[in-house]
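Engineer: compute the structure for the input listed below.
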Amino acid sequence: MRELKFLNQFFWKYRWRLLLGIVFICVSNYFRVLQPQVIREALDLVIEQVNSYRMYDGFDLGVEYFGVLSYTLMLFGGLVLLLALLMGFFLYLTRQTIIVMSRLIEYDLREVIFDHYQELSLDFYKRNNTGDLMSRITEDVNKVRMYLGPAVMYCANLLSTIALVVVSMLAVSPTLTLYTLIPLPFLAISIYYVSNIIHTRSTFIQQQLSKLTSVAQEVFSGIRVVKSYVRERQQVNYFAQESEQYKEMSMNLAKVDAWFFPLMVFMVGASTIITVYVGGLQVVAGNISAGNIAEFVIYVNMLTWPVTAIGWIASIVQQAAASQKRINEFLETKTSISDPAPDDKHQLRGDITFEKVSFVYPDTGIRAIDKVDFQLKSGEKLAIIGRTGSGKTTVADLLLRMYDVTEGRILVDGKDIREQGLANLRRQIGYVPQDVFLFSDNIHNNIAFGASHDPSREEVEQFARYAAVYDDIAGLTLGFDTMVGERGVTLSGGQKQRVSIARALIKHPEIVILDDCLSAVDTNTEQQILGYFNEALADKTAIIITHRIYGHLKFDKIIVLEDGGIAEMGTHEELIKNGGYYSEIVERQMTEEEEA
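Structural biologist: Below you'll find the predicted structure:
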């Protein structure tokens, strides 16, 4: 139960529903316990009056006597039916309170997990796969909900039923009650033993289910690669292998339940036999009536489900504990990127300074940036050029505070970004990543996603023109209402890049970071986009990370990165004179353009 303590806050939040539900259970079971007592009175009445009826048999008085007896038994039957209806009504109210409470907590728990997921930094997502994240917010939460609702309800039902039944039994015959309850200690020992087995196996089953989810998610996301390399059969075999392991684990757990429940039913049946035998001796001795035996048999049957449910409840609790432990592992994970000023809303000017910035990736130990030092004033344009793996994208990640620097500091408007409001900083930076991601939604919503307000269709279309993608979208059957598919799979690489550019620009950002976002567009389209950049970004600070030189866009400063450090820095003319890597790129690009 240690792992489940986290859920106590939700029980407190919905305490009135919970308490009301427990009251309804107790009232329902009270009416249920009254039914055997009414049946006992009816049976004793029949036994007592049957001899009297035989005395008047054949006489007119006998017919009248039989009518009175029949009417009395009908009243008893009607009373039993009334008690059953009352019991059922309060049982309905129980489900409307406790089960509804569990659904509300399920909703809250998923919200808490999802919110926490979004707060965690980028390094967390690099350490954990998407399938495992999905499994914990779906399958594990489902297991926990079974504890929050059905387990709590049946546990309250178990305790109240046993309390009311045992009190009623003791009031009739303490001796018979003692004999009837003899099998229960053996049942408790069995439950303790099996619960430990269930807990252990449930943990491994949930881990294997996470692995299955991860495998499926990766295959479906990379289906193009799988098909292009003709690896469908290999992936099917691997998934079947993992599924077989999951099946074996689940079967082993099912075998435990298969032996456990019949054992409990057997013990409850033994209680019934003991009741009839010992109760018969008590009737002969004159200590109880024959109706009491019937009453006790009904009581034993009433205990059958609650006692049987002990094992089921224990199984649910153990599985919920295993799942909540997995959920707690992530909820207890702290983000490495803290937000010092969540309410910060001040306007950025766009001055950027890197002071001896170094960064080492925490998981791999790779030094991506080494003592990078430069200054960019508001409205200036910077190009960052370098070979693959030189640290270009890392500069963008650090400026967005996806990671915090290992050494040195980054200043925006003269203030360390670690002291600025995280949301405010990112809100005023328009970022187009190298790996373009589009949501499984229509094109309009994908572009509008970047805006801090609810943009009109006209505004979305205007920024699509700025990104030179309007004509492409207009040529689609549904235009801006076209669904782009998962990760934008229905669009070409160039179209996805331009939609992503429109999404970044509609923010009206003070700082724009473009990470090699024109690699998949043709020269004419590139000129259209850069023409807008010259106009719209005239007073904006812009950082363009690229492998090529854009002759249509004038840069105030150009940095050439090599092995994480600055190899060259200056204007276009200065770097051409140096005759270094930048000069080689320009010469090679000019040759390619002439040949084309």
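Engineer: going forward, measure contacts and count neighbours with C-alpha atoms only.
Structural biologist: OK.
Engineer: and the helix or strand encompassing Lys143, how far from the chain's centre?
Structural biologist: When elements are assigned from DSSP states H and E, Lys143 belongs to helix 139-146. Distance of helix 139-146 from the chain centroid (Cα atoms, centre = their mean, to the nearest Å) equals 10 Å.
Engineer: name the next helix or strand downstream of that helix, please.
Structural biologist: helix 152-172.
Engineer: what element comes up after the helix or strand where Gly78 lies heading to the C-terminus?
Structural biologist: Here Gly78 sits within helix 60-94, counting by DSSP H and E. As assigned by DSSP H and E, the chain's next helix or strand after helix 60-94 is helix 100-119.
Engineer: and Val194, how many residues sit next to it?
Structural biologist: By other Cα atoms under 10 Å, the residues close to Val194 number 17.
Engineer: one more sequence to fold, the one below, so I can look at both together:
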Amino acid sequence: MAKKKQSPVHSLSESRALYLRLLSYVRPYWKVIALSLLATAITAATEPMFPALLKPLLDEGFAAAGNTRNGIFDDPVWIPLGIVGVFILRGIFNYFSSYGFAWVSQRVITDIREQMYARMVRLPASYFQNHASSVPMTKIAYDVGGVAGAATTVAVTVIKDSMTVIGLLGWLLWLNWQLTLVCFALIPVVAFVVKSFSGRLRQASRDSQKGMSHMLQILQESTLCNRVIKIFGGEAQEIARFSESNQAQRRYSMRASVAAAATTPITQLFAAVAVAVVVYVALQQSSSGTTTVGSFVSFITAMLMLLAPLKHLADVNAPLQRGLAAAESVFQLLDEELEEDSGTVNPDQVAGRIDFRHVSFRYPNAERDALADVSLSVAPGQTIALVGQSGGGKSTLATLVPRFYAPTSGQILLDGLDLQSYSLAGLRRHIGYVSQEVLLFNDTIAANIAYGAKRDASMDEIRAAARAANALEFIEAQPQGFDTLIGENGVRLSGGQRQRLAIARALLKNAPILILDEATSALDNESERAVQAALDTLMAGRTTLVIAHRLSTIEHADQIVVLNRGRVVEQGNHAELLAKEGAYAALYRNQLATGEPL
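Structural biologist: This next block holds a predicted model:
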């Protein structure tokens, strides 16, 4: 079922809760954070040193020119050395601060991505049915970067620049508290500007993330369907579709840029007004002899140095809002409900008896049941073929056995025990699966056969499985044999070769229950014979559910179940159903006459 669209996070309390949850990923690295903060504090503390050096330089250094110098001005080299020393000190601690926070940022990105991926692979099948594959891909690959920026970079900017502002304001207060009050008047103005643009920035960031997901979906489809695009002349259509998505992404980015860019000139305008007022008041004080040249220059220098950290604090709102919007997206995935796995039974072996008792199932938002009151039994080692028109419920029935979905009503029993009583791992360990749409990994042939729980299988075991699947001959003909990379989803292999690799994978698993979902329907006759021979080997002695459109797979089944609109309309073996002259006989004659699949 599609998840209800979450309302935008606007309130301060919700934003605070979101940010605190984000910071929980930083907490494990608090030691590095503490050291980096210490380096940041030292860096910030050096900021007032430069304007502080200007006051004695102007009042006692230049003013004493031609007179006898006292103290540090006996040797003019001390002031330049002090200036260089301040910047060396700042550079050293700024390096350690930047490195430390960058290290934490990358660790946070890595941790969140691993947690998101671990969550994604355990999500129920309904999630992937209701979401394009680009949605989790964008969240994991793209959104996490914004999250890390909000968790570390924003925090660093706020802490470092706040310390700098405090240090400079402290120096300004010590120099001239009257002029400093003018600077204080700037702070609430900047805060108001930042708050005014926060909502717009957050919404623009959300739209940008959705646009990126849509763009990635188009790219993915264009890559996978490149032959369809070429043969049907769809280049112009796809270019137009990508251009529309690309332009939408540009508009989203520009909305965020407008909101972010507007804060800087507005902040600088008020800062300029503050500087003008300060200059005016300082000139008045100078004429009355209450301030010196050194004090004035030091004050102006410190005030101008104050503008940069204030600007950074104003600009930090943009990455903060992008980060919070990204955090919403990331936490949506992390908060998705996992597959229900409340079962505790984890048997070492099962006999393989399967009973469907009045099973009904309806997909979320569907108008009718995909299965309605289905009851049938499969004895251990028995082969049942599921046939019927497309949409009859064959694949749905098969997907209920490994608990990709749960029945809306009724029960499915394995060896007399409800499937829900088994843990998912305990159940699926005993089920093999081969489908028409073979799914392979961009890895070696050996790695695709020895996958998952069998990844540590010996080479002899892998070779034996390949031989039983009639795949050994073509594998050994490959350039690197079992070490040959097969490309994305086995693109370098033929359909029959990919199918036989999937069968070899199921043979190596050696599970007592087998599901074959139209495993030969898309193959040519020669490939079908090779695959069918491998399937005969695979099915021997196993409880097998076969969804098949070819007579070669159906005729020798122990039981044939005919499904129509989710209901069992006939059941029996091949000869019995032909003798009934019912639905199966009609399907059978139609295939003989037309050659079309059942």
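Engineer: TM-score for this pair?
Structural biologist: Here the TM-score for the pair of chains, by TM-score structural alignment, normalised by the length of the first structure, is 0.90; 580 aligned residues with a Cα RMSD of 2.7 Å.
Engineer: quick revisit: buried ones in the helix holding Gly78 of the first structure?
Structural biologist: 62, 65-66, 69, 73, 76-77, 79-80, 83-84, 86-88, 90-91, 93-94 (16 or more other Cα atoms under 10 Å).
Engineer: what helices and strands are in contact with that helix?
Structural biologist: helix 15-55 (3 or more Cα pairs under 8 Å, 6 or more residues apart in numbering; DSSP states H and E).
Engineer: now the angle from the helix it packs on to helix 60-94?
Structural biologist: 170 degrees (axes from the mean of the first three to the mean of the last three Cα atoms, to 10 degrees).
Engineer: tell me what helix 15-55 of the first structure is packed against?
Structural biologist: helix 60-94, helix 152-172, helix 290-331.
Engineer: so what angle separates the directions of that helix and helix 290-331?
Structural biologist: 160 degrees.
Engineer: corresponding residue for Gln209 of the second structure in the first structure?
Structural biologist: Following TM-score structural alignment, the counterpart assigned to Gln209 of the second structure within the first structure is Gln206.
Engineer: swap in Leu54 of the second structure?
Structural biologist: So Leu54 of the second structure corresponds to Ile39, using TM-score structural alignment.
Engineer: hang on, that match packs against Val297?
Structural biologist: No - using Cα atoms under 8 Å, Ile39 of the first structure is not in contact with Val297, being 11.3 Å away.
Engineer: how about the residue lying closest to Val359 of the second structure once chain neighbours are set aside, what does it touch?
Structural biologist: Nearest residue to Val359 of the second structure, sequence neighbours excluded (Cα to Cα, 6 or more residues apart in numbering): Gly410, at 4.2 Å. Gly410 of the second structure makes contact with 356-360, 373, according to Cα atoms under 8 Å, 6 or more residues apart in numbering.
Engineer: now with 7 Å?
Structural biologist: For Gly410 of the second structure, the contact set (Cα atoms under 7 Å, 6 or more residues apart in numbering) comprises 357-360.
Engineer: try Ala156 of the first structure
Structural biologist: Here Ala156 of the first structure is in contact with Ile22 (Cα under 7 Å, 6+ apart).
Engineer: repeat the analysis, applying 8 Å as the threshold.
Structural biologist: Applying Cα under 8 Å, 6+ apart, the residues near Ala156 of the first structure are 22, 25.
Engineer: can you tell me what it aligns to in the second structure?
Structural biologist: In the second structure, Ala156 of the first structure lands on Ile159 (TM-score structural alignment).
Engineer: tally of neighbours for the aligned residue in the first structure for Ala45 of the second structure?
Structural biologist: With the correspondence set by TM-score structural alignment, Ala45 of the second structure lines up against Tyr30 in the first structure. Residues contacting Tyr30 of the first structure under the criterion other Cα under 10 Å number 18.
Engineer: for the closest residue to Tyr30 of the first structure other than its chain neighbours, what are its contacts?
Structural biologist: For Tyr30 of the first structure, ignoring the flanking residues on the chain, the nearest one in space by Cα to Cα, 6+ apart is Leu164 at 7.0 Å. By Cα under 8 Å, 6+ apart, the contact list for Leu164 of the first structure reads 29-30, 33.
Engineer: ok, Leu164 of the first structure to Gly479 of the first structure distance?
Structural biologist: In this view, Leu164 of the first structure and Gly479 of the first structure are 68 Å apart by Cα to Cα, to the nearest Å.
Engineer: which stretches of the stretch 201-350 of the first structure form helices?
Structural biologist: Remark: helices assigned in the stretch 201-350 of the first structure by DSSP state H, counting those that start in this stretch are 223-228, 232-284, 290-331.
Engineer: to Ser202 of the first structure, which of the ones you listed lies closest?
Structural biologist: helix 290-331 (5.5 Å; Cα to Cα).
Engineer: quick one, that closest one and helix 139-146 angle?
Structural biologist: Using the same axes, to 10 degrees: helix 290-331 of the first structure against helix 139-146 is 150 degrees.
Engineer: now the element after helix 290-331 of the first structure, going C-ward?
Structural biologist: Sequence-wise, the next helix or strand downstream of helix 290-331 of the first structure (DSSP H and E) is strand 352-360.
Engineer: that next one vs the second structure, mean deviation?
Structural biologist: Compared with the second structure after fitting, strand 352-360 of the first structure deviates on average by 0.9 Å (mean Cα distance after the TM-score superposition for the first structure).
Engineer: for that strand, packing partners?
Structural biologist: So strand 352-360 of the first structure, by 3+ Cα pairs under 8 Å, 6+ apart, packs with strand 367-376, strand 407-412.
Engineer: which bit of the second structure covers the following helix or strand past the longest one?
Structural biologist: Following the chain from strand 367-376 of the first structure toward its C-terminal end, the next helix or strand by DSSP H and E is strand 381-386. Residue correspondence for strand 381-386 of the first structure in the second structure, counting by TM-score structural alignment: residues 383-388.
Engineer: returning to that earlier point: average distance between the helix holding Lys143 of the first structure and the second structure?
Structural biologist: Mean for helix 139-146 of the first structure is 1.6 Å (mean Cα distance after the TM-score superposition for the first structure).
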